[in-house]
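Student: this one's structure only:
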């Protein structure tokens, strides 16, 4: 039986060579490769010309020229499927031969006689212990075909992704992202899954490298260009510019959403692909799976690039569009509001709640467009950045305000109500952003400044003071009564936290 398996492998090499020669002839693969190479050269020349003269129109591009019969996308896609199936069936056939040879050899060759007979007259350098060729003629031919596969696959993938980016559209009633995200990741999933189905780790590695290069040079670069141009020529003042500015913000936020969802899609895609790798038919299971897994690890790393770009551009949006409006928000909210109150004024303020009503209205107006446009993750990130700015600005206001006992009580209620309102905007709590302000409110509501000794240093217990000694003195000095007691004379050195 072992000799039959040897002869079967030898005959399969001969017959498969004939079949594959006919396949190449009918599918005109060599002509297609020449045409693809020509189109790639034309693209490089047109890219170089556009860098020299950005206004130069070049009608010749792979997208336009690919309409010819040789490189018709659907036909190329069908060719890739055929090539992957050839590789897959070849791997399955070789796996079958080696498995049967190993089983038969283990069952009958205890003294090594069968192995010596099989290897009689053969060069042992090219054969395994089971008597079969380490690299059969079929596998060599399949690997040659896979070189063509990689060229066609790279060309078709870049063309399809370029088309997806060119035809990108946004419909807020369907999704917070534009269409390119779903389209591109559909293409990537198809491309990488097909490469895994070849069961050749070199193909997987090369495909993932091409994917990463394309994402860098086309996908991410396009997003960067859109964000850079979003506010170009925008007037940031005047009513006539409001609508145009809002549209620019939306365009910018769509890209942020695209980056956020791209991160999620990448993680889901890699998790799905790992299952395909685990179920693969590998010639050298351990080595080949390690190579395929490493390629997927490289793919997973692109999500970090999405996150970093998202974080930096979100901070830019915060700095340019939201931060400048925080101070006016407080100025309006604190209009006609004071924290030096008598009992009658305190009761009136208790009913009117001018500050919190204005603050809610102003804050809701400030974030309305962002809340409506951004994904949940992005809005949470933006809100986190915004609350950092809000807390810092509020601290500055507090340190410039005078308080009496009623006013301190009123401030504490305003602060608690505002924190409750802000915490209800998302599922994530942001109370830690206002810890310093809460501690300021605590200090302002002391009956006597000496009460600080009861909750400072070793007596603080679970409380972690975010205020320095200097800041504690400044806050206590904001109370008229405490200021008259010259709180600066109090010493906290022995109680420092």
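Tutor: Arrived safely. What you see is a predicted model; the values in this text were computed from it and never measured.
Student: C-alpha only now, for contacts and for neighbours.
Tutor: Fine.
Student: what number of residues lie near residue 109?
Tutor: If you count neighbours by other C-alpha atoms under 10 Å, residue 109 ends up with 12.
Student: repeat for residue 440
Tutor: Residue 440 has 24 nearby residues by other C-alpha under 10 Å.
Student: hmm, it is touching residue 475, no?
Tutor: Yes - Residue 440 lies in contact with residue 475 (C-alpha atoms under 8 Å); the separation is 6.4 Å.
Student: ok, which stretches of the stretch 51-200 of the chain are helices?
Tutor: Using DSSP state H, counting those that start in this stretch, the helices of the stretch 51-200 of the chain run over residues 62-65, 73-108, 113-118, 137-166, 179-197.
Student: okay, the angle between the second one and helix 137-166?
Tutor: Per axes from the mean of the first three to the mean of the last three C-alpha atoms, to 10 degrees, the angle that helix 73-108 makes with helix 137-166 is 150 degrees.
Student: so what does helix 73-108 touch, helix or strand wise?
Tutor: When contacts are defined as 3 or more C-alpha pairs under 8 Å, 6 or more residues apart in numbering; DSSP states H and E, helix 73-108 sits against helix 2-27, helix 113-118, helix 137-166, helix 179-197.
Student: rerun that using 7 Å as the cut-off
Tutor: helix 2-27, helix 137-166, helix 179-197 (3 or more C-alpha pairs under 7 Å, 6 or more residues apart in numbering; DSSP states H and E).
Student: and those helices as TSV, adding distance to residue 446 and mean neighbour count?
Tutor: Output for the helices and strands packed on helix 73-108, formatted as TSV (distance: least, C-alpha to C-alpha, whole Å; neighbours: other C-alpha atoms under 10 Å):
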stretch	distance to residue 446	mean neighbour count
helix 2-27	87	14
helix 137-166	61	18
helix 179-197	56	19
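Student: those helices: which one's closest to residue 109?
Tutor: Nearest to residue 109, of all the helices and strands packed on helix 73-108, is helix 2-27, at 10.4 Å by C-alpha to C-alpha.
Student: tell me the gap between stretch 450-459 and the middle of its chain.
Tutor: 47 Å (C-alpha atoms, centre = their mean, to the nearest Å).
Student: against that first model, consider the following:
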């Protein structure tokens, strides 16, 4: 129907304007549109009846999403009630029939594809007529009497299109809104949310993982739960189909819906699993959390991180497609400001999802640090400094070594603290590092380094009056060795977190002439050193050596 009308307009437009004057083709288009309203309405009604669209809408509106709803309810306990904690078990084993019997997802998917295609055709038709009816304000009473719409040959063809009044007020436009756009939005909401629900019903976590470095791990990173890949595939599919309609009203409904479902259901389900199923708490008071809980918790943090990357890539690929054959937003949405609206909607989706997942990732890493890393790291700091006496002079240290018959290499003795720390640090952090995504591990490392810096800062001040000159030199070497272990692997910025400790060690070992020179420069207002220590702390540091 649309192609036939377009051919009439294209083939006869020049002839009509040549014989009847500029802008007269618009009157012909208005008459053609009246007939299109009638025929298009019949086609849409017939299609709706054949596809039972109204019945499908009733089904999807009444769909209960029982699995999602029950998953957010507190776990019920008591005789005769069996509710699994894992969505992987699905609907078939928790006492209810599959809800897919009520709504056929394949039929809904097929309806959505057909609807999207028709909306896309309507968009092309609207775009074509808009280009033929580029409007300008009517000039003169006579022209207003003839037609409220006139063609303007002076308008730049690159100017954004404006929807003609004859289409805005047409019966077919209202029919398309009621019979195509609204059902498409409703069924897309159902299709996406049901897909999220199904993904968690079929949830699978990677197995063959271990925190024991001597055991190899199965599979390849990233280690995430299966719903991440499933849901993000559906996000991409739903966005692609919705964008292909070139309808602003579709985007105004679908993109906020995707964001809402991702935030409430997808992120909500992962949050519930982190809280109720995988929270790393010890079985007995004062113990460490079980390994399987720690692994599950890390996998869920990974899942949020990877999902965040997925959404960012999907949105970027729509806003700035790398493939030249892919239509840009400006091509898909030529009407005034529509492309900007779509771009802003996509960016808002990405920003909102990133914010929500970012908060949960931060909370999860805080729990992992407090419940796992910190509990194991605090005893390590005490252990690596055992038997270390910074009051000894170089001669006393040599005498002690001879008395203990220590024939180890001097360098090995010198690096004893750093080697002890490295061994303990690797046993704590490396098992986590090989499971966790690099971005999340970097955040965890930052949190750990900040806490360790506070512990070392407290310890270094505790040596006041308990250090010889030689002991101060050993202390600087030991603390620098610990900082080097934490900061290795290209994460040099971590060293900045230990700036206070490093400056104390530097001041303790600074020659008196150098100290006086620094003070003179500061008195002249030409301070070169970026101090993180206050003036009083710098003086205290100089007095640490007895």
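Tutor: Okay, I see it. These numbers were taken from a predicted model, which means no experiment stands behind them.
Student: superposed, what's their TM-score?
Tutor: After superposition, the two chains reach a TM-score (TM-score structural alignment, normalised by the length of the first structure) of 0.83; 462 aligned residues with a C-alpha RMSD of 3.4 Å.
Student: could I get the helices of the stretch 51-200 of the first structure as CSV with distance to residue 275 of the first structure?
Tutor: Listed next are the helices of the stretch 51-200 of the first structure as CSV, based on distance: least, C-alpha to C-alpha, whole Å:
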stretch, distance to residue 275 of the first structure
helix 62-65, 34
helix 73-108, 17
helix 113-118, 37
helix 137-166, 22
helix 179-197, 10
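Student: next, format the helices and strands packed on helix 73-108 of the first structure as TSV and append distance to residue 433 of the first structure.
Tutor: Shown next, in TSV, are those (distance: least, C-alpha to C-alpha, whole Å):
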stretch	distance to residue 433 of the first structure
helix 2-27	65
helix 137-166	39
helix 179-197	34
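Student: for residue 325 of the first structure, which of those helices is the nearest?
Tutor: Between residue 325 of the first structure and those, the tightest spacing by C-alpha to C-alpha is seen for helix 179-197, at 32.0 Å.
Student: the closest one against the second structure, how far on average?
Tutor: Helix 179-197 of the first structure differs from its equivalent in the second structure by a mean of 1.6 Å after superposition (mean C-alpha distance after the TM-score superposition for the first structure).
Student: what's the answer for stretch 413-420 of the first structure, then?
Tutor: Stretch 413-420 of the first structure: mean distance to aligned residues in the second structure after superposition is 2.6 Å, counting by mean C-alpha distance after the TM-score superposition for the first structure.
Student: buried residues in that stretch, which are they?
Tutor: Neighbour-count burial for stretch 413-420 of the first structure flags 413-416, 418-419 (criterion: 16 or more other C-alpha atoms under 10 Å).
Student: do the same with stretch 217-231 of the first structure
Tutor: 218-220, 222-224, 227, 230-231.
Student: now for residue 134 of the first structure: what does it line up with in the second structure?
Tutor: In the second structure, the residue matched to residue 134 of the first structure (TM-score structural alignment) is residue 168.
Student: its match: neighbour count?
Tutor: Per other C-alpha under 10 Å, the neighbour tally for residue 168 of the second structure reads 12.
Student: against residue 8 of the second structure, how distant is it?
Tutor: Computed as C-alpha to C-alpha, to the nearest Å, the residue 168 of the second structure to residue 8 of the second structure distance reads 21 Å.
Student: one step back: now distance to residue 36 of the first structure and secondary structure too, for the buried residues of stretch 413-420 of the first structure, in CSV please.
Tutor: Below are those laid out as CSV (distance: C-alpha to C-alpha, whole Å; DSSP: H, G, I helix; E, B strand; the rest coil):
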residue, distance to residue 36 of the first structure, secondary structure
413, 71, helix
414, 68, helix
415, 66, helix
416, 66, helix
418, 62, helix
419, 61, helix
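Student: looking at the second structure, name the residue matched to residue 435 of the first structure.
Tutor: Mapped onto the second structure by TM-score structural alignment, residue 435 of the first structure lines up with residue 499.
Student: and the gap between residue 486 of the second structure and residue 375 of the second structure?
Tutor: Going from residue 486 of the second structure to residue 375 of the second structure by C-alpha to C-alpha gives 17 Å.
Student: so if I had to pick from these two, which one is more boxed in?
Tutor: residue 486 (23 against 14).
Student: name the nearest residue to the more buried one, sequence neighbours excluded.
Tutor: Of all residues not flanking residue 486 of the second structure in the chain, residue 449 sits nearest, at 7.1 Å (C-alpha to C-alpha, 6 or more residues apart in numbering).
Student: quick check: that neighbour is in a helix.
Tutor: Yes - secondary structure of residue 449 of the second structure (DSSP: H, G, I helix; E, B strand; the rest coil): part of a helix.
Student: residue 368 of the first structure is nearest to which of the helices and strands packed on helix 73-108 of the first structure?
Tutor: Set against residue 368 of the first structure and scored by C-alpha to C-alpha, those come closest in helix 179-197, at 23.7 Å.
Student: output the residue interval of the second structure matched by the following helix or strand past the closest one.
Tutor: As assigned by DSSP states H and E, the chain's next helix or strand after helix 179-197 of the first structure is helix 201-214. Counting by TM-score structural alignment, helix 201-214 of the first structure pairs with residues 248-261 of the second structure.
Student: buried set for that stretch?
Tutor: 248, 250-251, 253-261.
Student: so can I have TSV of those residues showing distance to residue 437 of the second structure?
Tutor: Output for those, formatted as TSV (distance: C-alpha to C-alpha, whole Å):
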residue	distance to residue 437 of the second structure
248	37
250	36
251	33
253	34
254	31
255	28
256	29
257	29
258	25
259	24
260	26
261	25
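Student: most widely separated two among those residues?
Tutor: Using C-alpha to C-alpha, those reach their maximum pairwise distance at 248 and 261, which is 20.1 Å.
Student: quick one on the thing from earlier: in helices, which of the buried residues of stretch 217-231 of the first structure appear?
Tutor: Mapping those onto helices (DSSP state H) picks out 222-224, 227.
Student: for those, give me JSON lines that also has distance to residue 42 of the first structure.
Tutor: As requested, those are arranged in JSON lines below (distance: C-alpha to C-alpha, whole Å):
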{"residue": "222", "distance to residue 42 of the first structure": "21"}
{"residue": "223", "distance to residue 42 of the first structure": "25"}
{"residue": "224", "distance to residue 42 of the first structure": "25"}
{"residue": "227", "distance to residue 42 of the first structure": "29"}
